[in-house]
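Novice: Structural data only, the sequence is not supplied:
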């Protein structure tokens, strides 16, 4: 049958009693009819003994008979090779999605949050949809040097983009990492150590906000007492404390350095944990909205912004304060390294120890201040 536009429009499977109507004008061109009433053009032929067919399009979606005949002849001339949809070039957005699937679960909450922030604020606007193969080292260098951020933040953003390029190399999208071996900014190591007066002021401010934010208030107090990272404080569980043995456990899954720690439970800290309200059967500091989840970092951070001595003060500075006070009190550096959970001795010595001459009793003063601020004067644990 020689197909015409009128036949194509009127053709139904019920009317013709068959599912396919071949076109005599272009051998191999077929109008296929469905029971549902839909129809489409296909081209079919036997090539080297193999029967092949290619879908051309549908008259229901605007394909004319003339278009179908033209396409059919082109496909026949091409040997009815299957059309491979061209793949979009790989981008850093693809690598970020891959990072979320394969890499993010291996890292802690804070690391994941920071990486996503660097991606959204710095990396995605500059390179997100660019073809990975077209991004070279000068591009990355120029981006890095012109970041509107502090030297520390710029270095962290660079580390994040370098990891994404590393994934791209592993996936064989590119042959080299354009961000590798790039000179970073020299950072000034933080040396902030809180004075006893500052600690007292922070404790007073925490007390003033406790009625409205009891869980965040006590999480901050805990950070003042011990050398754990705030992420470890967030996730503390009642099961980690063995009051009979006088120890508390920090499993590797909670540690940035992925090493398990069993630490002595000081009388101050033991009394603090015992005397806190039991807001949850699982977490010492649960989410105010869901007691079966730990308190979110943002909840603690928001309170910290209200009670900190100044805008340059960080919660993490309490770790440095405790370490420095311990050194001044006579603890050796190896012991302090273990207390902080550092793998690298240089990290402890360079970034965390800033003793003041003549302050041998500073550790006792610090503990006395914390105890008085939490339990009240004359009521230390």
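Specialist: Perfect, I can see it now. Model, not experiment: these values are computed from the prediction.
Novice: going forward, measure contacts and count neighbours with C-alpha atoms only.
Specialist: OK.
Novice: Now do the strands in the stretch 1-150 of the chain.
Specialist: For the stretch 1-150 of the chain, strands defined by DSSP state E, counting those that start in this stretch occupy the ranges 20-22, 29-33, 39-47, 50-57.
Novice: Next: the stretch 251-381 of the chain.
Specialist: Ranges of strands in the stretch 251-381 of the chain, per DSSP E, counting those that start in this stretch, are 261-264.
Novice: how close does the most centrally placed residue in the chain get to residue 106?
Specialist: Centroid check for the chain by Cα atoms, centre = their mean gives residue 112 as the closest residue, at 2.4 Å. According to Cα to Cα, to the nearest Å, residue 112 stands 9 Å off from residue 106.
Novice: now do residue 322
Specialist: The spacing between residue 322 and residue 106, counted by Cα to Cα, is 29 Å.
Novice: go on, residue 22?
Specialist: 59 Å.
Novice: Between those two, tell me which one has more neighbours.
Specialist: residue 22 (19 against 12; other Cα atoms under 10 Å).
Novice: The more buried one against residue 40, yeah?
Specialist: No: Residue 22 lies out of contact with residue 40 (Cα atoms under 8 Å); the separation is 12.0 Å.
Novice: Mind listing the shared neighbours of these two?
Specialist: With Cα atoms under 8 Å, 6 or more residues apart in numbering applied, the overlap between the contact sets of residue 22 and residue 40 consists of residue 31.
Novice: for this structure, longest helix please?
Specialist: helix 151-170 (DSSP state H).
Novice: So what touches that one?
Specialist: 92, 95-96, 99, 115, 118-119, 122-123, 144, 147, 174-180, 184-187.
Novice: and the comparison structure, right after this:
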């Protein structure tokens, strides 16, 4: 945000609710005021020095008035231009400075699912104002202990893993000389989930989905019928779907493992997609705005749970349910992995590199068999009538 700063405006700035914020001065380029969660206001200069982006502390407000801050900033800019600026006067990077850099330069280019990393790092918001070189092992342990005490076992592990990756990245870049948490172990013992929905629970969830409006009803049903990841189903584009051939191709740019994935669509899945409305000028299949894919998975799951009475499960458990039921139907493990688009497992290593067979027909047979089972349990009367005909 950029404003022509005045004393009245600065005095009205409230403390940051969770994460500190900045307001840039519209008079002197690069000058900004940073407001912390405690309400403290500090002047900074955002500038490039010797091809490196810097944030240099100018002073604190109101000790340094607006006029004083502008005068001092102009002099600092003059020294930078003349090459006489003393770099020792620059402020040290805080954790709050490093987090957005880490997300932009490391997390986003390497992981399409970078948003959870960004969210989990906010668990360390109390350390954001601290120079990253001053953060000690005990500071991180204290935050992790608080997460454990609040009941976040696996969540504490995720938070620690994210901050460890950030510190390792800083060490590689020379931002820090030593990594204080390099050998810090995960605090909670995790048990792999083995939740598989029963036929009755699948029926209950399917019926609950029918109580939802577009796009949540078909979205939930397509997750059940395809066994694909919720984010990949939510982001489905019409340009990815060939309803004539009954094929949905998830491009590598959207697949979690960055590998193009062909998903054969069972007849029931095709019928559902054929019945859906289309937003003019939008390529999204499941959307409420036409501009972005459907979201609000947590709220949807809560509604399904309440309506169905089936609890202690997650949307991701549906993938495990599909895989387990396919195995019970006699589908071979490598075909199940192909359906789920798993890189590791039965076909891995050198075999995965050289085995380019997509198992399209086998995947279709497996998904059709699974869809027929779903249709049988959710509409046994209609299925029996179809068989009799």
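Specialist: Cool, got the structure. Since the structure is predicted, the reported quantities are computational estimates derived from the model, not experimental observations.
Novice: Report the TM-score for the pair.
Specialist: Aligned and superposed, the two chains score 0.65 in TM-score terms (TM-score structural alignment, normalised by the length of the first structure); 282 aligned residues with a Cα RMSD of 3.3 Å.
Novice: Which position in the second structure pairs with the residue nearest to the centre of the first structure?
Specialist: Counting by TM-score structural alignment, residue 112 of the first structure lines up with residue 114 in the second structure.
Novice: Tell me how far its match lies from residue 256 of the second structure.
Specialist: 11 Å.
Novice: Quick check: neighbours shared by these two?
Specialist: With Cα under 8 Å, 6+ apart, residue 114 of the second structure and residue 256 have no common neighbours.
Novice: What residues sit buried inside stretch 300-307 of the second structure?
Specialist: 300, 301, 303, 304, 305 (16 or more other Cα atoms under 10 Å).
Novice: now swap in stretch 191-203 of the first structure and tell me
Specialist: Buried-residue list, stretch 191-203 of the first structure, by 16+ other Cα under 10 Å: 192, 193, 194, 196, 199, 200, 201, 202, 203.
Novice: do the same with stretch 120-134 of the second structure
Specialist: For stretch 120-134 of the second structure, burial by neighbour count (16+ other Cα under 10 Å) applies to 120-125, 127-133.
Novice: what's the answer for stretch 267-284 of the first structure, then?
Specialist: Using 16+ other Cα under 10 Å as the test for burial, stretch 267-284 of the first structure gives 268, 269, 270, 271, 272, 273, 280, 282, 283, 284.
Novice: is it possible to export those to TSV including distance to residue 70 of the first structure?
Specialist: What follows is those, written out as TSV (distance: Cα to Cα, whole Å):
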residue	distance to residue 70 of the first structure
268	86
269	83
270	84
271	86
272	83
273	80
280	72
282	70
283	70
284	73
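Novice: In helices, which of those appear?
Specialist: 268, 269, 270, 271, 272, 273.
Novice: give the contact list for the closest residue to the second one other than its chain neighbours.
Specialist: For residue 269 of the first structure, ignoring the flanking residues on the chain, the nearest one in space by Cα to Cα, 6 or more residues apart in numbering is residue 225 at 7.0 Å. Contacts here follow Cα under 8 Å, 6+ apart; on that basis residue 225 of the first structure touches 269, 367, 370.
Novice: Of these, which are reproduced in the second structure?
Specialist: Mapping the contacts of residue 225 of the first structure onto the second structure (both residues aligned by TM-score structural alignment, their matches' Cα atoms under 8 Å) leaves residue 269 still in contact.
Novice: circling back: residue contacts, the residue nearest to the centre of the first structure?
Specialist: Residues in contact with residue 112 of the first structure, defined by Cα under 8 Å, 6+ apart, are residue 104.
Novice: what about residue 43 of the second structure, how many neighbours?
Specialist: So residue 43 of the second structure, with other Cα under 10 Å, has 27 neighbours.
Novice: On the three-state scheme, it is what?
Specialist: strand (DSSP: H, G, I helix; E, B strand; the rest coil).
Novice: contacting residues for the residue lying closest to residue 294 of the second structure once chain neighbours are set aside?
Specialist: Distances taken as Cα to Cα, 6+ apart place residue 287 nearest to residue 294 of the second structure, at 4.7 Å, with adjacent residues excluded. Residues in contact with residue 287 of the second structure (Cα under 8 Å, 6+ apart) are 215, 293, 294.
Novice: roughly how far apart are the nearest residue to the first one once chain neighbours are set aside and residue 140 of the second structure?
Specialist: Nearest non-adjacent residue to residue 215 of the second structure, counting by Cα to Cα, 6+ apart: residue 286, 5.4 Å away. Counting by Cα to Cα, the gap between residue 286 of the second structure and residue 140 of the second structure amounts to 40 Å.
Novice: Neighbour count for those two, which is higher?
Specialist: Between residue 286 of the second structure and residue 140, counting by other Cα under 10 Å, residue 286 is the more crowded of the two (28 against 19).
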